[in-house]
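S.K.: any chance you could fold what I've pasted below:
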Amino acid sequence: MRKSALLAAVLTPFLLIAAIESQWPAYAAYELGGVDATSGVDSGATPQDVLSAVGEAQGDPLTLLAVGDIANCAEAPGLASAFPVSANLLGLASAFDPATAPAVPTVELMAQWPNAPVLALGDLVYSSGKPVEFSDCFDPLWKDNRARTLPTPGNHEYNTPDAFGYYQYWGERAGPGDLGYYATHHGNWLILSLNSETDASPGSPQALWLKKTLAASPEACVLAFYHRPAYSLMERGGRDNAVALFRQLEQAGASVVLNGHNHFYERTLPLDAEGSPDAENGTVSFTVGTGGETSREMPTLDTTAKAIFGHLGVLRLELGQDGYRWWFEDAESGATMDAGQAPCVLRRTRA
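M.R.: Next up, the predicted model:
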């Protein structure tokens, strides 16, 4: 009996640390309403508030910035790095060093367009989406851009239970009901943040919501953004929801889809619902997982219009009344590495 008591005494602290690091106590508190989901600066602002604050006159072009895969901060060795959540609760120095994060040049580049709303394309923090990663890594990097950011969640955010760290950080900005999808409107554009990390198959709540939203929206041009690309040079698995979303959007006549996840810049040709080129009616997909990560060069496909490897950067979009322009801006040099323009695709369904 004494051995059992001794063993329990030895194991209890380790079990407690494991529970804290796995986020279950914090998640339970969040679900029970014990954590203020709008405790951060401007997190009470809705996505539509962000676009409404831009203030362009009706018919004027809207400038947007888009980038994903952002905050991967270096970690100092030691207790805080091994147990970042526990260390944070104990008031120890943070393991994260935002000043040396690869995303610093990206953030500096975005300051050239201080009034442009930012579409944050998922994997905003590494590696688990924990609240401490948002507070100690992402926020110090991103705080000057937070008020103008429209987020979407990535797979790393869902390494915490139900991505609660993401929803806690963004509050109302993440959309209603912790679902990770919402609609905004500006001029002749419907802008949709969707969730590639939850069910998007036909008949799912997300698919039904998207169908209803498309049918109820009179705008002629549609832009959607979510984390995983449906069709890209690199297929990393887990893209069923992304494919389902792209099919539904393309069949409705969406003009542009923006994604992160792959750590390079890619612009596709206009693609049909199955990912084949369709110059007349297809949807153009941009992958911009270049906020703080880059990957090796790889061969292009016959669906690839442009691919850029080894460069951090930001996609700048200008949404006009019946078309759009784009520029991919290199974060280190400030050079424009890809640019062009295209008309909106004709909306084919509204029911």
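S.K.: from now on I want contacts and neighbour counts done on CA atoms only, so please keep to that.
M.R.: Noted.
S.K.: help me confirm that residue 338 is found in a strand?
M.R.: Yes: the assignment for residue 338 (DSSP: H, G, I helix; E, B strand; the rest coil) places it in a strand.
S.K.: so what's it up against?
M.R.: 306, 326, 327, 328, 329 (CA atoms under 8 Å, 6 or more residues apart in numbering).
S.K.: taking these, tell me the two that lie furthest apart.
M.R.: 306 and 329 (13.6 Å; CA to CA).
S.K.: second chain to compare with the first, below:
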Amino acid sequence: MRKQFFLPCTLAFLLAACQSDRQTREQEARAILLPDKGVSLYAAGDIASCKSASPENSGAGKTAALITAGLAQDKDAVVLTLGDNTYPVGLLSEFENCYEPTWGRFKSRTYPSPGNHDYYTPYAAGYYRYFGDAAGPGRRGYYSFTRGSWHIISLNSFLKPAEHSAQLAWLKEELARSTAKCTLAYWHHPLYSSGGHGNDKRMQEAWAMLHAAGADVVLVSHDHDYERFAPQDAEGQLDDARGIRQFVVGTGGAELTPLRFRRSHSEASDNSTFGVLKLVLKEAGYEWEFIPVEKGGFTDRGAALCH
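M.R.: So this is what the prediction gives:
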């Protein structure tokens, strides 16, 4: 029987071996804890910029190619948009000429959410006309659906106060009715971010409701970068037991922007490549992987159990 020796990873020549061993243990743990196939989704925001002469060769064209390949391999996979679907101002013509040739390829499998640039056209008229019923009822920009055993909630972070209050009332009822073990919510403006826009408290009350209900994941964009945070509550306190893990995925195709001072509990970040976040939603948890458009580019992956 082969003996096993456990040595501290302190020496340089042992570091690579120890890291490899740790990764192997993590993979084995995921296989035991999350054995089911799950359902896949692809997500990003800040997507189609009409500054590009050729949509196909734009950042949105490159991320669309990644998603198209993933969807071809999995007929049940879907796509989430995290707002600012077109640039500069969300006109219907932008959706038709810049979004449609790129992310429009999988429009029938897309669950969108709006951002501030979508609302630069009054009432986000271009956004709601383009997505139609997929954008939710009543042009309010929030709705929910299920994938596998997951409750997924699309929220609107650019509503006026009265409309936002109505959204919070709806969210409270939605969470109270839910019997799902795992919950994911997504919108545009991040509560936490090390990017140029920084922390934005407009969705803090929604986060508090989600946290109280035991939600697991929030997806956002707005800052044109990628960033993953440790699980937190609505006050920015680390909460490994019941906190929500936030992913900023503003890498859908619009021009990337600088990261600034690293915020508390930021675990990984990058603004060097366009890409999309792939989540595999399992019965008891989820796996994540940031997929860059460039081979050998930045990536980030991991797994976690639901609360």
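S.K.: TM between them?
M.R.: Superposed pair, TM-score by TM-score structural alignment, normalised by the length of the second structure: 0.82. Supporting alignment: 267 aligned residues with a CA RMSD of 2.0 Å.
S.K.: that older thread, which of residue 306 and residue 329 of the first structure has more residues huddled nearby?
M.R.: Neighbours were counted for residue 306 of the first structure and for residue 329 using other CA atoms under 10 Å; residue 329 has more, 23 against 16.
S.K.: residue contacts, the more buried one?
M.R.: Applying CA under 8 Å, 6+ apart to residue 329 of the first structure gives the contacts 313, 314, 315, 316, 335, 336, 337, 338.
S.K.: if I look at it, how far off is residue 147 of the first structure?
M.R.: Counting by CA to CA, to the nearest Å, the gap from residue 329 of the first structure to residue 147 of the first structure is 22 Å.
S.K.: that older thread, now the contacts of residue 329 of the first structure in a markdown table, with distance to residue 97 of the first structure?
M.R.: Formatted as a markdown table, these follow (distance: CA to CA, whole Å):
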| residue | distance to residue 97 of the first structure |
| --- | --- |
| 313 | 21 |
| 314 | 22 |
| 315 | 26 |
| 316 | 28 |
| 335 | 28 |
| 336 | 29 |
| 337 | 30 |
| 338 | 32 |
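S.K.: need the buried ones from the residues you listed selected in PyMOL.
M.R.: The following PyMOL command selects only the buried members of these, with burial defined by 16 or more other CA atoms under 10 Å:
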select buried, resi 313+314+315+316+336+337+338
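S.K.: would you list every one of the helices in the first structure?
M.R.: 2-21, 24-31, 47-52, 79-82, 84-89, 104-110, 131-133, 139-142, 164-170, 205-216, 240-252 (DSSP state H).
S.K.: right, so of these, which gets closest to residue 264 of the first structure?
M.R.: Nearest of the helices of the first structure (CA to CA): helix 104-110, 13.6 Å.
S.K.: so what's residue 203 of the first structure up against?
M.R.: Per CA under 8 Å, 6+ apart, neighbours of residue 203 of the first structure: none.
S.K.: quick one: closest of the helices of the first structure to residue 187 of the first structure.
M.R.: For residue 187 of the first structure, the closest of the helices of the first structure is helix 47-52, at 10.2 Å, according to CA to CA.
S.K.: onto which residues of the second structure does the closest one map?
M.R.: Under TM-score structural alignment, helix 47-52 of the first structure has no counterpart anywhere in the second structure.
S.K.: from the middle of its chain, how far away would that helix be?
M.R.: Taking CA atoms, centre = their mean, to the nearest Å, one finds helix 47-52 of the first structure lying 17 Å from the centre of the chain it belongs to.
S.K.: output the contacting helices and strands for that helix.
M.R.: Helices and strands touching helix 47-52 of the first structure, by 3 or more CA pairs under 8 Å, 6 or more residues apart in numbering; DSSP states H and E, are strand 149-151, strand 182-186.
S.K.: and with 7 Å instead?
M.R.: strand 182-186 (3 or more CA pairs under 7 Å, 6 or more residues apart in numbering; DSSP states H and E).
S.K.: superposed on the second structure, where does the strand it packs on end up, distance-wise?
M.R.: Its matched residues in the second structure lie on average 0.9 Å from strand 182-186 of the first structure after superposition (mean CA distance after the TM-score superposition for the first structure).
S.K.: so that strand versus helix 205-216, what angle?
M.R.: 20 degrees (axes from the mean of the first three to the mean of the last three CA atoms, to 10 degrees).
S.K.: now do strand 182-186 of the first structure: which range of the second structure does it align onto?
M.R.: So strand 182-186 of the first structure is aligned with residues 143-147, judged by TM-score structural alignment.
S.K.: got the contact list for the counterpart of residue 219 of the second structure in the first structure?
M.R.: Using TM-score structural alignment, the equivalent of residue 219 of the second structure in the first structure is residue 258. The neighbourhood of residue 258 of the first structure, defined by CA atoms under 7 Å, 6 or more residues apart in numbering, consists of 224, 225, 226, 285, 286, 287.
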